[in-house]
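[1] heads up, no residue letters with this:
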């Protein structure tokens, strides 16, 4: 009995609020151009709420992320709480003020997650955006990639950053992968941000790397298995670096929690991806 109480106390009171670990991946995707080296720092699933993800903690995470020296910082959605348990509310302008600390040579870029719609009563009632999160990110000049692609260069080498609108909320989802890919006008490599990893089976080989969050690594992970995963593919895309048919997907375990403030065997993390 005591061991069960101790485990529960750790899962609620310690692991969800510990300093994020840094999870590093190094890969050279298929057809990645020689000489293009790119470091991506990825933050997913902040889920701002008190006491677990206060503005102060978000600010500390931003400082930690900046110190990792990314060429780009990518935010993979779910900024709003998503908690069924009553917690302290954090206004979007308060967490946005902390995210404004983020800085990288090639900028900070974002997609929205399902809770950024589902937990926004005004946007859901109106049946359209912009959402509270759109407004908060616009106020700190962070672009949101709603089915959008933009071309960048690093050391004279071009690449594309693309992002999908959310696949779940609202209604049938707002993502449009074909329209997003149609914006890419040359053969430079493509990095795709997609909050939910479920789109991965339909991502073309043209995309060098897909980056997702949403699953939180299951939030509870026992011996490499998560009993509850918010994905129709269950543990197939729950966490980590997945390679299928020479296509790469990295799923972050994320930073916050949703539904319940519990993490066990899936600590908060910042992802660093070294490409090339």
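    Noted; the coordinates are in hand. Computed from a predicted structure; not experimentally measured.

[2] only C-alpha atoms for contact and neighbour calcs from this point on.
    Fine.

[3] Three-state assignment for residue 179, please.
    Secondary structure state of residue 179, per DSSP: H, G, I helix; E, B strand; the rest coil, is helix.

[4] nearest spatial neighbour of it, skipping sequence neighbours?
    Excluding the flanking residues, the one nearest residue 179 by C-alpha to C-alpha, 6 or more residues apart in numbering is residue 147, at 7.0 Å.

[5] What's the local residue count around that neighbour?
    22 (other C-alpha atoms under 10 Å).

[6] Give me the distance between it and residue 167.
    Going from residue 147 to residue 167 by C-alpha to C-alpha, to the nearest Å gives 11 Å.

[7] The residue nearest to residue 179 touches residue 177, doesn't it?
    Yes: between residue 147 and residue 177 a contact is recorded at 6.9 Å, counting by C-alpha atoms under 8 Å.

[8] what do those two both touch?
    residue 164 (C-alpha atoms under 8 Å, 6 or more residues apart in numbering).

[9] Please give the three-state secondary structure assignment for residue 273.
    Three-state call for residue 273 (three-state DSSP): strand.

[10] shouldn't it be in contact with residue 43?
    No: applying C-alpha under 8 Å, one finds residue 273 not in contact with residue 43, separated by 11.4 Å.

[11] what's the overlap in contacts for residue 147 and residue 167?
    Residues touching both residue 147 and residue 167 (C-alpha under 8 Å, 6+ apart) are residue 175.

[12] Doesn't residue 3 belong to a strand?
    No: Residue 3 sits outside any strand when classified using three-state DSSP, being helix.

[13] now the helices for the stretch 1-150 of the chain?
    Counting by DSSP state H, counting those that start in this stretch, residue ranges of the helices within the stretch 1-150 of the chain are 2-13, 55-66, 92-99, 115-118, 121-126, 132-139.

[14] And the fourth one, what does it pack against?
    Think helix 115-118. helix 121-126 (3 or more C-alpha pairs under 8 Å, 6 or more residues apart in numbering; DSSP states H and E).

[15] Please compare the first structure with the one that follows:
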């Protein structure tokens, strides 16, 4: 991230914490002690966020990681509730007068903090639940035979997504007996030597016609080439602007490098995304399954022979209402959608992901293993 963006982010987080203090703490009590306690809590939360973002790429104790990362989720939930309280307070202020607001404010703030406590607890619970198997039937034109595809994205293998959790995801995927397994990026989220034991569990994935992997944006933060070699050594086919023709199935499997490769030193390397190169060896009479970590790759399409795009990245929003910010950057949030490009119509399926980023929290959202039933279009 450029230094200017880091400074802007830092200032924004400071100002939003100040907003949380003024809305949720300043008027909850006339006691100076309560107000000072509020300042302390807000400062500690801000400080923990900064420390987490600084140490995020390092090896960290799981308990410390959980505490520090959770402050991000607590901040986001508290900010959302603070905005709601602000709107309610303004409505009471202009509708019934300041005296009414003064009388009701302590009760409103007490309710607000109860809501925050409930939502934070709920977010931990939802994230801890076993990923749901989300099944989706998709019609593909010119497909020779039906195929069952497991789409696993956004595992973010790190301190908390450890060997035991990865093994459970592998077992859950294998129980579906898929024809093909797709690893749709952001699978590894730390330096390989730190997470190698967890990553090796992916070697246990079993699919009739193979497992295929594409890079996500997070793999670009680390030893990217080492990660690619390690996955290849596990028998997983890595696709970096490449296409494989499965003639026995009558289908192309294409995988593009992530859009993160457009930045910095990567943009002149083989890890820069290239749609033309990705599709150049595809067989035009076969339908093409195009794997891209980020859904917004479809904005770069212009009439290519692509039947279905498989993506992740969005996490389904992970913590409501972050969903709305995701929609600013990405064309869709989750699920199956149709889109038009050039003179072609294609489909895209976006998985909410089987893991999480940062805080082990999800709110009004759940983890998923996508089980796609591809069938010939009638």
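    Now that the structure is in, tell me what you want to look at. Small disclaimer: the values here were computed from a predicted structure and weren't measured.

[16] Put one on top of the other, what's the TM-score?
    After superposition, the two chains reach a TM-score (TM-score structural alignment, normalised by the length of structure 1) of 0.84; 251 aligned residues with a C-alpha RMSD of 2.1 Å.

[17] how about the helices of the stretch 1-150 of structure 1, which one is nearest residue 266 of structure 1?
    Across these, residue 266 of structure 1 has its closest neighbour in helix 2-13 (9.7 Å, C-alpha to C-alpha).

[18] sorry, back to before: residue 197 of structure 1: which of the helices of the stretch 1-150 of structure 1 is closest?
    Closest to residue 197 of structure 1 of the helices of the stretch 1-150 of structure 1, according to C-alpha to C-alpha: helix 115-118, at 15.2 Å.

[19] Distance from that closest one to the middle of the chain?
    Chain-centre distance of helix 115-118 of structure 1: 14 Å, with C-alpha atoms, centre = their mean, to the nearest Å.

[20] Could you count how many residues lie near residue 198 of structure 1?
    Other residues close to residue 198 of structure 1 by other C-alpha under 10 Å number 20.

[21] What residue in structure 2 is paired with it?
    The alignment partner of residue 198 of structure 1 in structure 2, by TM-score structural alignment, is residue 296.

[22] measure that match to residue 373 of structure 2 for me?
    Going from residue 296 of structure 2 to residue 373 of structure 2 by C-alpha to C-alpha gives 23 Å.

[23] Over to residue 231 of structure 2?
    To residue 373 of structure 2, residue 231 of structure 2 is 26 Å away according to C-alpha to C-alpha.

[24] And for residue 281 of structure 2?
    Separation of residue 281 of structure 2 from residue 373 of structure 2 (C-alpha to C-alpha): 25 Å.

[25] quick one: which of these two has more around it?
    Ranked by neighbour count (other C-alpha under 10 Å), residue 281 of structure 2 and residue 373 place residue 373 first, with 17 against 14.

[26] and the residue mapped onto that one from structure 1, what does it touch?
    Taking TM-score structural alignment, residue 373 of structure 2 has residue 274 as its aligned residue in structure 1. By C-alpha under 8 Å, 6+ apart, residue 274 of structure 1 lies in contact with 24, 25, 26, 27, 37, 38, 39, 40.

[27] 6 Å instead, please
    Residues counted as contacts of residue 274 of structure 1 (C-alpha atoms under 6 Å, 6 or more residues apart in numbering) are 26, 38, 39.

[28] what's the spacing between the second one and residue 246 of structure 1?
    When distance is defined by C-alpha to C-alpha, residue 38 of structure 1 is 20 Å away from residue 246 of structure 1.

[29] before we move on, what about the last one?
    With the distance defined as C-alpha to C-alpha, residue 39 of structure 1 ends up 21 Å from residue 246 of structure 1.

[30] same deal with residue 79 of structure 1?
    For residue 79 of structure 1, the distance to residue 246 of structure 1 - C-alpha to C-alpha - is 31 Å.

[31] Likewise for residue 232 of structure 1?
    As for residue 232 of structure 1, its distance to residue 246 of structure 1 is 22 Å (criterion: C-alpha to C-alpha).

[32] and if you look at residue 57 of structure 1?
    Distance, residue 57 of structure 1 to residue 246 of structure 1, by C-alpha to C-alpha: 38 Å.

[33] what do you get for residue 167 of structure 1?
    24 Å.

[34] Comparing these two, which residue is more hemmed in?
    Set residue 167 of structure 1 next to residue 246 and count neighbours by other C-alpha under 10 Å: residue 167 wins out with 21 against 10.

[35] show me what contacts that one?
    Contacts of residue 167 of structure 1 (C-alpha under 6 Å, 6+ apart): 173, 174, 175.

[36] can you tell me which residue in structure 2 aligns to it?
    In structure 2, residue 167 of structure 1 lands on residue 259 (TM-score structural alignment).

[37] Repeat that for residue 97 of structure 1.
    Mapped onto structure 2 by TM-score structural alignment, residue 97 of structure 1 lines up with residue 200.

[38] Distance check, that match against residue 131 of structure 2.
    20 Å.

[39] more neighbours, the two?
    residue 131 (19 against 16).

[40] correct me, but that one touches residue 368?
    Yes: using C-alpha atoms under 6 Å, residue 131 of structure 2 is in contact with residue 368, at 4.7 Å.

[41] Neighbour-wise, give me the winner out of the contacts of residue 167 of structure 1.
    Neighbour max across these (other C-alpha under 10 Å) = residue 175, 19 neighbours.

[42] List the contacts of that one.
    Residues near residue 175 of structure 1 by C-alpha under 6 Å, 6+ apart: 164, 165, 166, 167.

[43] same thing with residue 250 of structure 1?
    For residue 250 of structure 1, the contacting residues are 211, 240, 241, by C-alpha under 6 Å, 6+ apart.

[44] top of the residues you listed by neighbour count?
    For the contacts of residue 250 of structure 1, the largest neighbour count, defined by other C-alpha under 10 Å, is 25 neighbours, found at residue 211.
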